[in-house]
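> this one's sequence-less:
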């Protein structure tokens, strides 16, 4: 994580101690990223099944690959927080901690005698982060939910739809990872900085639904402009030929991201269709209109004439934002990520060899 010329430099969060009481995806990813940046993360699970992620998906030996993927770099401890003696053990850990992260329903920590009022009296500089679906207050605070519910309420899922309007379920959990993990990480780091500057500890209330709504930028722009676009007909959802996906001869797909006019015109040159250069949204083509869809149909026919490998080679020398759509297995082996040291094959004591993805932020000193 340090620069190539200073491998001995300490990671930025070295010395920060984190207690992780979270389960499944959002909280564990947030605390894993803290660990990746040097924090000492102690994951605390109940003495029974523990984190539900342990048994989600195929289990090789002891735990699932899901659990392995989101809990690297952590230490582990089992505590029954309903037991008085073990609650006292947690409170003793709080004395030496900088951050505590939990993802129970609002009010659970307070019922256990571990609420914010108790913890901040115990450790005035503590940062406590609570991740929930709908926030610590409001009419939905006590309701259960998952990613599909959060992105549905926030308007994101309705915009992630095909031309017939049917929402497509993304395999990137926007609510959990953007709404939960990244927003929690942002809040925790801001609160830690405030403590570092001499301020008190903070309670960080993360609502995954709130965070998705706050990042649903393009649909918000459409609403403020007077009308939401039809499904798959907005600027970035399929309404223009210069920003779209195209099926190849071998049933793969190319991503055309030639959104700016200069890239579109270069793309047209590569496709040997200079006549299409003037048919671009910046030159008056209506987004989602008949002409845009007609040009899209022409490009559909063109891209269907060659394989993914052929089109990748054809566009390799032209910097116009046209690239192959890779599978996850292909991405792990791609020179882009290999050269950036983003992926490696690791050996787990019980789970065997598996692919690991590195922390995406590189630090240099």
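It's in. This one's a predicted model, so the numbers in the text were calculated from it and none came from an experiment.
> please make it C-alpha for all contacts and neighbour counts, starting now.
OK.
> sticking with the residue nearest to residue 300 when sequence neighbours are not counted, tell me its helix or strand.
Closest residue in space to residue 300, ignoring its immediate chain neighbours: residue 246 at 5.8 Å, by CA to CA, 6 or more residues apart in numbering. For residue 246, the host element (DSSP states H and E) is strand 243-247.
> touching that strand from outside, list them.
For strand 243-247, contacts defined as CA atoms under 8 Å, 6 or more residues apart in numbering pick out 235-238, 253-259, 299-300, 303-304.
> what about the residue nearest to residue 300, how many residues close to it?
23 (other CA atoms under 10 Å).
> could you measure from it over to residue 301?
Distance of residue 246 to residue 301, given as CA to CA, to the nearest Å: 9 Å.
> also residue 50?
Distance from residue 50 to residue 301, by CA to CA: 53 Å.
> what of residue 33?
For residue 33, the distance to residue 301 equals 44 Å [CA to CA].
> again, but for residue 195
Residue 195 is 59 Å from residue 301, by CA to CA.
> what of residue 273?
13 Å.
> quick one, what contacts residue 39?
By CA under 8 Å, 6+ apart, the neighbours of residue 39 are 13, 14, 15, 16, 17, 18.
> cool, and residue 78?
44, 45, 46, 47, 50.
> can you list the residues you listed in JSON lines and add secondary structure, neighbour count and distance to residue 320?
Below are the contacts of residue 78 laid out as JSON lines (DSSP: H, G, I helix; E, B strand; the rest coil; neighbours: other CA atoms under 10 Å; distance: CA to CA, whole Å):
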{"residue": "44", "secondary structure": "strand", "neighbour count": "22", "distance to residue 320": "48"}
{"residue": "45", "secondary structure": "strand", "neighbour count": "20", "distance to residue 320": "49"}
{"residue": "46", "secondary structure": "coil", "neighbour count": "14", "distance to residue 320": "52"}
{"residue": "47", "secondary structure": "coil", "neighbour count": "12", "distance to residue 320": "55"}
{"residue": "50", "secondary structure": "coil", "neighbour count": "15", "distance to residue 320": "49"}
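> another structure for you, compare them:
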């Protein structure tokens, strides 16, 4: 598909965000054809540029999140440069910012200032805890949002301690994805009505969707999840992590009876444990003993090809070999300050039918804002 045929061709996005939630959102918009201009502080730019490992002048993290954009250095506190930002906003369809509540307004770059020069602008604010309330002004990162939302504590180890999450769930599931969805809805509304909107994306509050089952159970039964005791938090032998004899682990998710019955047969679990209702802890202990008696390789030869929803916890190397992590796909990112160096990068969740053709796309150097409009 040519760039002119992409669904967001012609859409101009002004990105004032940093690190992960906003930049990943604008990457998805860029993949769908939007023209993204990213404004960063002078000198070191976006904090993510400094991360390790480096790929060219910036970090590999920055490279994969900001490929295909342009980046300009702007001092938002300088009145002259602030006015230049407002000039860009007057031409933009979308503005994304990730300051703490009130900061953009104090800088003269809040929604009202941008609406005054562009009534149709879709202005998206991504915050940790929302624009109001006792938590609004707090600094935070992904782990903090997970902790204070209640999600982090629902799965605990034998000592009762929660584990570090496998990835930055709040940033992506609570920030990036809601931002993209709401921006697309707001663009459609602006197209129909001629009116823009101010979108508020709170990463902590959006985590409620990830805990939908806990919420539903509480509203219907009055009880919040007990750490490590519910069906999906460690209380069921059918949804559990079990160690093997060689220090590997097995992820069991044999929730449905047909899967559970077949698993019991395959691993040779005592038939008295087929009905686990009311004896969950005993069944967990018995199945743990069974899995701990053999190596991961032994269990993979038994479980592979069986419909039991039970698998070996893979290493990254194994995930690559299985084709579940693609390190040689068609999308590549290059470093602008190296001689043609590039590496394969992940494809964003934008469907191939709706995104730009696979190509080697550079990440942006941090340039000076030109005198004229970069969108002209």
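Here it is on my side, so go on. Treat the numbers as computed from the prediction; the structure is a model and nothing was measured.
> name the residues that touch stretch 251-267 of structure 2?
Everything outside stretch 251-267 of structure 2 that qualifies as a contact, by CA under 8 Å, 6+ apart, is 238-242, 270-271, 274, 290-291, 302-303, 307-313.
> that one aligns to what range in structure 1?
The counterpart of stretch 251-267 of structure 2 in structure 1, counting by TM-score structural alignment, spans residues 255-271.
> and residue 316 of structure 2, how many neighbours?
Residue 316 of structure 2: 11 surrounding residues under other CA under 10 Å.
> tell me which residue of structure 2 lines up with residue 303 of structure 1.
With TM-score structural alignment as the criterion, residue 303 of structure 1 matches residue 291.
> now residue 118 of structure 1
Under the alignment (TM-score structural alignment), residue 118 of structure 1 maps onto residue 113.
> just to confirm, which helix or strand has that match in it?
Applying DSSP H and E, one finds residue 113 of structure 2 within helix 111-117.
> after that helix, next one along is what?
Next along from helix 111-117 of structure 2, by DSSP H and E: strand 122-127.
> mean shift of that following strand relative to structure 1?
Compared with structure 1 after fitting, strand 122-127 of structure 2 has a mean deviation of 0.6 Å; criterion: mean CA distance after the TM-score superposition for structure 1.
> give the aligned range of that strand in structure 1.
By TM-score structural alignment, strand 122-127 of structure 2 lines up with residues 127-132 in structure 1.
> what's in contact with the matching stretch?
26-27, 98-106, 116, 136, 180, 184, 187-188, 191-192, 201-208.
> do the same with stretch 108-118 of structure 1
Contacts for stretch 108-118 of structure 1 (CA under 8 Å, 6+ apart): 81, 82, 107, 128, 203.
> could you rerun that using 10 Å?
Residues from elsewhere that reach stretch 108-118 of structure 1 (CA atoms under 10 Å, 6 or more residues apart in numbering): 81-84, 87-88, 90-91, 102-103, 106-107, 119-120, 122, 124, 126-130, 202-203.
> list only those of those residues flagged as buried.
When the contacts of stretch 108-118 of structure 1 are checked for burial by 16 or more other CA atoms under 10 Å, the buried set is 81, 87, 90-91, 102-103, 106, 119-120, 124, 126-130, 202-203.
> name the helices or strands packed onto the host helix or strand of residue 299 of structure 1?
When elements are assigned from DSSP H and E, residue 299 of structure 1 belongs to helix 290-303. On a contact count with 3 or more CA pairs under 10 Å, 6 or more residues apart in numbering; DSSP states H and E, helix 290-303 of structure 1 meets strand 243-247.
> what's the average distance for the strand it packs on when superposed on structure 2?
Mean for strand 243-247 of structure 1 is 1.3 Å (mean CA distance after the TM-score superposition for structure 1).
> and the angle from that strand to helix 290-303?
40 degrees (axes from the mean of the first three to the mean of the last three CA atoms, to 10 degrees).
> ok, then the element right after strand 243-247 of structure 1?
strand 253-257.
> so stretch 27-38 of structure 1 corresponds to what in structure 2?
Going by TM-score structural alignment, stretch 27-38 of structure 1 sits over residues 22-33 in structure 2.
> buried ones in that stretch?
22, 23, 24, 25, 26, 27, 28, 29, 30, 31, 32, 33.
> surely the fourth one and residue 178 touch.
Put plainly, it is residue 25 of structure 2. Yes: applying CA atoms under 10 Å, one finds residue 25 of structure 2 in contact with residue 178, separated by 9.0 Å.
> okay, and the common contacts of these two?
Joint contacts of residue 25 of structure 2 and residue 178 (CA under 10 Å, 6+ apart) are residue 172.
> ok so, going back, of the contacts of stretch 127-132 of structure 1, which belong to strands?
Using DSSP state E, 99, 100, 101, 102, 203, 204, 205, 206, 207 are the members of these that sit in strands.
> quick one: which of the residues you listed is most hemmed in?
So for those (other CA under 10 Å), the most neighbours sit at residue 99, 26 neighbours.
> aligned partner of that residue in structure 2?
Checking TM-score structural alignment: residue 99 of structure 1 goes with residue 94.
> residues contacting that match?
11-15, 26, 34, 36, 120-124, 183-184, 186-187, 196-197.
> in a strand, residue 167 of structure 2, correct?
No: counting by DSSP: H, G, I helix; E, B strand; the rest coil, residue 167 of structure 2 is not part of a strand but coil.
> tell me which residue is most central in structure 1.
Nearest to the mean C-alpha position of structure 1, by CA atoms, centre = their mean, lies residue 177 at 3.7 Å.
> now that residue, what's its secondary structure?
Classified using three-state DSSP, residue 177 of structure 1 is helix.
> now it: closest residue in space, sequence neighbours ignored.
Distances taken as CA to CA, 6+ apart put residue 26 closest to residue 177 of structure 1, at 5.6 Å, once the chain neighbours are dropped.
> neighbours of that neighbour, how many?
Neighbours of residue 26 of structure 1 (other CA under 10 Å): 27.
> can you give me every residue that contacts it?
32, 70, 103, 131-132, 147, 173, 175-184, 208.
> again, but for residue 32 of structure 1
Taking CA under 10 Å, 6+ apart, one finds 20, 26, 38-41, 43, 69-74, 181, 185, 359 in contact with residue 32 of structure 1.
> so which of those residues sit within helices?
Counted as lying in helices by DSSP state H, out of the contacts of residue 32 of structure 1, are 26, 69, 70, 185.
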